[in-house]
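A.B. asks: generate coordinates for the sequence data below:
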Amino acid sequence: MDKYIYDESNGLWYELQGDYYIPCLTLTAEEERPIGIWGQRHKRYLKEYKNVTYTTLLISGKLNSYLADINEQSQERFERLIEQMNQSQSITEQLKAENALEWTGRMNSIRACAMEIVNKEIIYA
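C.D. replies: Next up is the predicted model:
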């Protein structure tokens, strides 16, 4: 039996593995973009709860770019939320200079709220 055969009807090469011919398939090259923390969280969510979507993106070669886009959207939303909350609660550099401990506590609270909103709206949606 030949190690490799070519099927003209579908244009695929097959490799002999034991008693069976397995198609020689390769994924298309995907551009490398960093996925960041938000993309990693969404990837973990997809793997655990949306397995079909995760597998489809992986097989199509679009997973990395999809996760990089999610990361960018999430980061932009997170920063915008923090800025809006700072303005609405009148947290300024003057407060930071006068009372650093209070400023730190309020900023940590705002960051936690913004993180919850981004998780609910984008990451775990």
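
A.B. asks: every contact and neighbour count from this point should use C-alpha atoms.
C.D. replies: Noted.

A.B. asks: all strands of the chain, in order?
C.D. replies: 4-7, 12-17, 20-23 (DSSP state E).

A.B. asks: gap between stretch 53-65 and the chain center?
C.D. replies: 11 Å (C-alpha atoms, centre = their mean, to the nearest Å).

A.B. asks: one more to line up against the first:
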Amino acid sequence: TYLKEHRPAMYSLYMLEDRLTEHLNTVDDEAQERMDILVRQMMEKQGVTEELKARDQMVWVGAVNNIRNEAEEIVLKELVYI
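C.D. replies: As a prediction, the model looks like this:
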């Protein structure tokens, strides 16, 4: 949808060359890998551990949700909205 609405020339080129699915799969793979790395690094940096999960699950869930949201914003800016 982003390509179609904001990069119509690129979208049309990928469609004409029958490469849209390949491009989307590549971006998705890169985004998933980057998300995993960022979440792991951010959890480590913020001290969100299995020990915290065992001690206070609600705090752990909140922290992980915040980290995932922040990581998703970073990934979208780095890989999608370029």
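
A.B. asks: please list all residues in contact with the most centrally placed residue in the first structure.
C.D. replies: Nearest to the geometric centre of the first structure sits Gly39, at 2.2 Å (C-alpha atoms, centre = their mean). Contact analysis of Gly39 of the first structure by C-alpha atoms under 8 Å, 6 or more residues apart in numbering lists Leu67, Ala68, Ile70, Asn71, Ile123.

A.B. asks: could you dump the strands of the first structure to TSV with distance to Asn86 of the first structure and mean neighbour count?
C.D. replies: Shown next, in TSV, are those (distance: least, C-alpha to C-alpha, whole Å; neighbours: other C-alpha atoms under 10 Å):
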stretch	distance to Asn86 of the first structure	mean neighbour count
strand 4-7	64	13
strand 12-17	58	14
strand 20-23	57	14
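
A.B. asks: now do the buried residues in stretch 102-111 of the first structure.
C.D. replies: Trp103, Met107, Ile110, Arg111 (16 or more other C-alpha atoms under 10 Å).
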